[in-house]
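>>> Predicted coordinates and the sequence they were generated for:
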Amino acid sequence: MSTLIFGIIASAAAVFSILFSAWQIRQLTQQTAITNGIAAASAINNSVERLHNVGTLIFQHPQLNRYFFHGAAVPEPGDEREQVLTLAHMFADALDYGLMIKSLAPGTSEYDCWDHYVAGMFATSPAVRQVVLDHPSWWPTLAPHLPEQSRRATAPRM
């Protein structure tokens, strides 16, 4: 009789242990989802901050706006050219970072606005296109997003 009682108690303890483990796994899954969401939001925020930093510099020098948002060609050699190319490098850094985060951080893969923003920057900024074309290995996540005609135009001829 005591063996039967001990068996029932042991079985109940095993069932309780399994149920408790299932509850812990469920809680861990929820905690992981929340943590991933917070990490994704933080990563996206960092990406946007990088763009805002570049935007702040353009705001301080509004004459440079046309080189990034209105299709103006890279200026001839001089101070303004250096400013435009420096900002283009900074833009490329920010865009590359945003695309990299989108591909790596859980919860950001559906953040397609980065792809659209990159396409828009390549469409409206010959300076950004130029710096990425000149050094595609510097921006390995961004370079594959260059428009096909840009890549063909600079491909070596045989």
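Received, thanks.
>>> Please count neighbours and contacts with C-alpha atoms only from this point.
OK.
>>> Packing partners of the longest helix along the chain?
Ordering each helix of the chain by length in residues (DSSP state H) puts helix 2-60 first. In terms of contact count using 3 or more C-alpha pairs under 8 Å, 6 or more residues apart in numbering; DSSP states H and E, helix 2-60 is assigned the packing partners helix 79-104.
>>> here comes the other one, which I'd like you to weigh against the first:
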Amino acid sequence: MSGCTRLTASLPRIRRCTTASIYGGAAIPQEPEQRARVLALVNILADSVDYGLMTTSVTPVVLGYEGWRAFAVALRRDCPALVHVVRENPGFYPGLVAHWNANPETAL
């Protein structure tokens, strides 16, 4: 995520658009360039969260760590763009889909 943070911090126009769409609950932008940027970053975020969920489920030392699980639930609630990406390609994010579907408040 630090690469995404650096990218959005260096370009204020991107930062405003992506911050609202990723963390602020805003809809996916309709303007093609902004939409493409948001969806590209959200795909990276979905990959990261899916991988985080997977690694915490198979790494004995972090089995009880709830950080990725809580983050995934918060993103389900606050990031419509992420939900869109996951619904569009559920096979790409099996850990995220399984986690959301295991929780009634976040089921797809």
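Received the coordinates, thanks. Note that the structure is a prediction, hence the values are computed from the model and not measured.
>>> one step back: and the longest helix of structure 1, how far out from the chain's middle?
22 Å (C-alpha atoms, centre = their mean, to the nearest Å).
>>> Next SSE downstream of it?
As assigned by DSSP states H and E, the chain's next helix or strand after helix 2-60 of structure 1 is helix 66-69.
>>> In terms of secondary structure, what does that next one contact?
Helix 66-69 of structure 1 packs on helix 113-124, helix 126-134, going by 3+ C-alpha pairs under 8 Å, 6+ apart.
>>> Residue range in structure 2 corresponding to it, please.
Here helix 66-69 of structure 1 aligns to structure 2 at residues 20-23, judged by TM-score structural alignment.
>>> Pull out the buried residues from that stretch.
For stretch 20-23 of structure 2, the buried set under the neighbour-count rule, 16 or more other C-alpha atoms under 10 Å, comprises A20, S21, I22.
>>> tell me, what residue is most central in structure 1?
For structure 1, G98 is the residue whose C-alpha lies nearest the centre (C-alpha atoms, centre = their mean; 2.6 Å).
>>> And A81 of structure 2, what's its match in structure 1?
Residue mapping for A81 of structure 2 onto structure 1 gives A127, with TM-score structural alignment as the criterion.
>>> what's that match in contact with, if anything?
A127 of structure 1 is in contact with Y67, F68, A73, V74, V84, L85, A88, counting by C-alpha atoms under 8 Å, 6 or more residues apart in numbering.
>>> Recalculate using a threshold of 7 Å.
The neighbours of A127 of structure 1, taking C-alpha atoms under 7 Å, 6 or more residues apart in numbering as the test, are Y67, A73, V74, V84, L85, A88.
>>> What is the burial count for the third one?
Other residues within reach of V74 of structure 1, judged by other C-alpha atoms under 10 Å, total 20.
>>> That one and D96 of structure 1, how far apart?
21 Å (C-alpha to C-alpha, to the nearest Å).
>>> same question, the last one
To D96 of structure 1, A88 of structure 1 is 12 Å away according to C-alpha to C-alpha.
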